[in-house]
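>>> sequence and predicted structure, then a few things I'm wondering about:
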Amino acid sequence: MTWIFQAVPTFFLVAGWATAVSWTRRRTDAGLSRQAWLRHRVARVLGPSAAYVVLVSAVVVLLQIAHVASSTLEYAGWAIAMHLWFLGVYLVVVSLTPIAVAAQRRWGLLVPAVSAVILVAVDVALRLGLISHMGWLNYLLCWGVLYQLGIAWRNGLLTGPRPVLLAVGSAAVLALLIWQGLYPVSMIGVPGQAVQNTSPPSAAMLAFGCAQAGLVIALAPALNRLLRGSAVQRVLTLANSNVMALYLWHMIPVVLVAIIGYPAGLLPQPPEGTAAWWLARLEWVFVLGLVTAAELALLWWGRRLFAAPLPTFSAVPGRWAEPATLVGAASAAYGLAYLAAAGFAPDGNFPWLAAATFAAGVLLVALAPSRAAIPTS
């Protein structure tokens, strides 16, 4: 069941394809330098992210001042921050796009293949206890492989039977790993499970992601034909322009309903698996749907804030612009990764250092060279 809801591999695959398109067209279509292109891409992520982090941080600080129970604040702060890991990884792979594209042109599919081998080596070393603090590397390796496959797809390296072979071969590896009992079936984190496929991403997650990627690439021509209608294109364009805000804010309804509904006794908790439990799940989904609809309306109303790219201003000499952007992206990625791991209120306290690290990164990205061409789209 969790396989249906695990769509992160597709996100990174498509992101790699789209970013490769943007990178190769940067000069012919927009006349952008490398640093201007990089700032533009990073700013599109950090604008909505900064709005989310600032507003959530303000609420958490106010709740801490109001002496809300530390356990409640810690859990809620973790729940609304755990999805930020995606943005941290995404910032890193986007920043490495010029290198990734160049490597792809020189070594082709050997690039994701070598990355996959390194991931497996790290995964095995982690499971054997040979290393203990390198799990974060597999976040970059696993999702970097999918991102690299997206670039390969854009460059025409995954044509003909290759997508099907990728899907079938990866699915066979995944089935073998699960059948041997080396990894759990679930592709979403399950609390209390000894071995997780997601944190950090395991060899099984990589196999699952590659199988999903092969399937998506194989089905892409048929999907493109289905999505050619003008009405569908308008909907997709609208969704694409607000997708970052939607991703950032999608956990807020869950937390609001949980911290209000459960303590107040509005959401019953019958024995798991019973008919009453399933009815309670339907009630939960219905209430979440209502709250989410209200949130979507607010996000649409405030889209100039919640979905806008990070504004930039001229403040640094041209030669320092690209280093500032790269350091800023790395700093922001670290801040987001820390928040995703610890939450907005670890031990009931707001993490000021992590917030400052993120803020410093955002500020560095916003510093444009005095004569840089900043795109408007």
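Thanks, I have it.
>>> drop to CA atoms for contacts and neighbour counts, all remaining ones
Will do.
>>> tell me which element the residue most central in space within the chain falls in.
By C-alpha atoms, centre = their mean, the chain has its centre lying nearest to residue 86, at 2.5 Å. Using DSSP states H and E, residue 86 sits in helix 85-95.
>>> give me the contacts around that helix.
12, 19, 38, 41-42, 45, 139-140, 143-144, 147, 326, 329-330, 332-337, 340-341 (C-alpha atoms under 8 Å, 6 or more residues apart in numbering).
>>> from those residues, list just the buried residues.
12, 19, 38, 41-42, 45, 139-140, 143-144, 147, 326, 329-330, 332-337, 340 (16 or more other C-alpha atoms under 10 Å).
>>> distance check, the closest residue to residue 41 other than its chain neighbours against residue 30.
Among residues not flanking residue 41 along the chain, residue 94 sits closest, at 7.5 Å (C-alpha to C-alpha, 6 or more residues apart in numbering). In this structure, residue 94 and residue 30 are 18 Å apart, going by C-alpha to C-alpha, to the nearest Å.
>>> and for residue 110?
Counting by C-alpha to C-alpha, the gap from residue 110 to residue 30 is 31 Å.
>>> distance from the chain centre to stretch 27-39, please.
24 Å (C-alpha atoms, centre = their mean, to the nearest Å).
>>> buried residues in it?
32, 35-39.
>>> from those, pick the one nearest residue 360.
residue 39 (15.1 Å; C-alpha to C-alpha).
>>> verify the contact between the closest one and residue 325 for me.
Yes: judged on C-alpha atoms under 8 Å, residue 39 makes contact with residue 325 at a distance of 6.2 Å.
>>> so where do the strands sit in the stretch 251-377 of the chain?
Assigned by DSSP state E, counting those that start in this stretch, the strands in the stretch 251-377 of the chain fall at 313-316, 367-369.
>>> try it against this one:
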Amino acid sequence: MSTERDRYPDALRAGALLVVVLGHWLATLPRLEAGYLVDTDHLLVVWEGAGVFTWVVQVVPLFVFVSAAVSAVGVRRRLSDGHRQLHWWAGRALALARPTVTYLAVLAAVAMVSRLMEGRFLAPFNHSLTIHLWFLLMLLGVQALLPLSVRVDRRLGLRAVWLLVATAAFIDLLRARPGSPADLLRLGELATDHATLLGWLNLLVVWLLPQQLGIAWRQGRFTGTGTGVTFMALGLVWLGATVASGYPLAMVDGEVGGRSNLLPPTLALVGVMWLQVGTVLACEAPARRLLARRPIRRAVTLLGALGMPLYLWHKFAELPAAWLGERLGAPIDAGVPGEAGFWWGRLVWLLLCLLMVTPVMAAVVAFEMRRRRDLVSATAGRAVVGGGVALFAGILASMALGALPGALVGLAGVAAASWLLRVHPQPR
């Protein structure tokens, strides 16, 4: 039996992270006055129609789907041993906590120096430099429930998927509180207009859905190009119907607050999942033929190794990109979507971000490779739980408070998590 690593899931994860990075850069709209950066806008705030692009660039469900498919087999072997399950999750948490410590430490230092020198570059990017860390929280949260999802798949199969879909729909229905059957045609409008605590239950339900789908795919419960095309068609119809009922067009948020498909997740976001899972199935055969070529496999391996560091640091690279754009007099000012030069300016901005992220990534990779690789503590369950709580609290604080003081406050929590989760040498 061949033991060669399956590169298709690796390629999907690497591609998903690249799409997120490029999407974040594209959505950042620098604003200049007299040639100097004074602010940034978000593409979705100034151009509502751009929300349709998020049907493609909202690839977090794809990442959860693939991660669950890759991890499901190992989790099945650990189902009878709760200690091994906890140890596995602690390894995932430590693998994310350590590079996040580096990111927050550098960001905190830059933020404090900028404040002391009355720098103006940090303020336009302040919250955007930490808000993308939400992905780490969501990923670790659903992975903590991966053993439960595997058990549910073993017992219910694909019925578990439809049960989650029905639960998400029921929660949105309770949010909407329709007064008549005619109100069901305005389900999305009513649901997203009512910011109730009940809606936050879908934070768990909706993000567990791609995980359950990934496990089912790994178990061969659905496969084939025909199934993929069917899922893609279902996704497009689903998205069209939910948007027509009043759900927002965009599947990501341009700003916190207001009507949203993400905070909390809604039934509309499920349409993106059908679309992405269908694309995975429809593209599997040609993608595997491409991955049989050694240069393609090497590129996927490299992107896979750089994927998470790139995700952590890509927003940071916007700072030197803006500085260089100013110095070169590049047309990075976004102007108004639809005006002449808008897309040319976006291309220039993307090229500057790519240029400046290269030395950032080189420095980060060189630093991480010199660090000693820590092992996860296999003895103290309370230390793992404490590390998880500290990690979540630190990331939440950094997201809420921005680069300053959020990076400094968050660093304390994430550093504590990294310390709690790893093995400590015992004194002789």
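Everything's here; your move. Just so it is clear, the model here is predicted, and its values are computed rather than measured.
>>> what TM-score do we get after superposing?
Remark: TM-score between the superposed chains equals 0.80 [TM-score structural alignment, normalised by the length of structure 1]; 354 aligned residues with a C-alpha RMSD of 3.3 Å.
>>> list the buried ones in stretch 327-345 of structure 2?
331-335, 341-342, 345.
>>> for that stretch, which outside residues touch it?
29-32, 35, 46-47, 322, 325, 346, 348-349.
>>> please pick the buried ones from these.
29-32, 35, 322, 325, 346, 349.
>>> do a quick rundown of the helices in the stretch 251-377 of structure 1.
252-261, 275-301, 303-306, 318-342, 352-366 (DSSP state H, counting those that start in this stretch).
>>> what about residue 252 of structure 2, which SS state?
Classification of residue 252 of structure 2 by DSSP: H, G, I helix; E, B strand; the rest coil places it in coil.
>>> ok, back up a step: what's the counterpart of the residue nearest to residue 41 of structure 1 in structure 2?
When structure 2 is aligned by TM-score structural alignment, residue 94 of structure 1 is paired with residue 143.
>>> can you report how many residues lie near that match?
22 (other C-alpha atoms under 10 Å).
>>> now swap in residue 338 of structure 1 and tell me
Residue 338 of structure 1, neighbours per other C-alpha under 10 Å, totals 23.
>>> I figured it was touching residue 353, is that so?
No: Residue 338 of structure 1 is beyond contact range of residue 353, at 9.9 Å (criterion: C-alpha under 8 Å).
>>> and which of the buried residues of stretch 327-345 of structure 2 is nearest residue 256 of structure 2?
For these, the nearest to residue 256 of structure 2 is residue 334 (21.2 Å; C-alpha to C-alpha).
>>> could you find the closest non-adjacent residue to residue 40 of structure 2?
residue 30 is the one closest to residue 40 of structure 2 (C-alpha to C-alpha, 6+ apart), at 4.4 Å.
>>> the one you found: what secondary structure?
Assignment for residue 30 of structure 2 (three-state DSSP): strand.
>>> what do you get for the one 10 residues further on?
For residue 40 of structure 2, the secondary structure call by three-state DSSP comes out as strand.
>>> does it really touch residue 27, like I thought?
No: using C-alpha under 8 Å, residue 40 of structure 2 makes no contact with residue 27, being 9.8 Å away.
>>> need the next SSE after the longest helix seen in structure 1, C-terminal direction.
Secondary structure of structure 1 read by DSSP state H shows that its longest helix is helix 34-65. Next helix or strand after helix 34-65 of structure 1 toward the C-terminus (DSSP H and E): helix 70-79.
>>> ok, and the closest non-adjacent residue to residue 323 of structure 2?
For residue 323 of structure 2, the spatially nearest residue (C-alpha to C-alpha, 6+ apart) is residue 121, at 7.7 Å.
>>> number of residues surrounding that neighbour?
19.
>>> so it makes contact with residue 37?
Yes: with contact defined as C-alpha under 8 Å, residue 121 of structure 2 reaches residue 37; the gap is 7.2 Å.
>>> where do the contact lists of those two overlap?
residue 322.
>>> list the contacts of residue 129 of structure 1.
Contacts of residue 129 of structure 1 by C-alpha under 8 Å, 6+ apart: none found.
>>> using the three-state scheme, assign it.
Taking three-state DSSP, the label given to residue 129 of structure 1 is coil.
>>> could you find the counterpart of residue 222 of structure 2 in structure 1?
Residue 222 of structure 2 maps onto residue 158 in structure 1, by TM-score structural alignment.
>>> surely that match is in a helix?
No: applying three-state DSSP, one finds residue 158 of structure 1 to be coil, outside a helix.
>>> so it touches residue 152, yeah?
Yes: at 6.4 Å, residue 158 of structure 1 and residue 152 qualify as touching, with contact defined as C-alpha under 8 Å.
>>> so for these two, which sits in the more crowded spot?
residue 152 (25 against 21).
>>> same for whichever strand or helix holds the more buried one, what does it pack against?
Residue 152 of structure 1 is located in helix 136-154, with elements delineated by DSSP H and E. Contact here means 3 or more C-alpha pairs under 8 Å, 6 or more residues apart in numbering; DSSP states H and E; on that basis helix 136-154 of structure 1 packs against helix 8-24, helix 85-95, helix 97-107, helix 110-127, helix 203-226.
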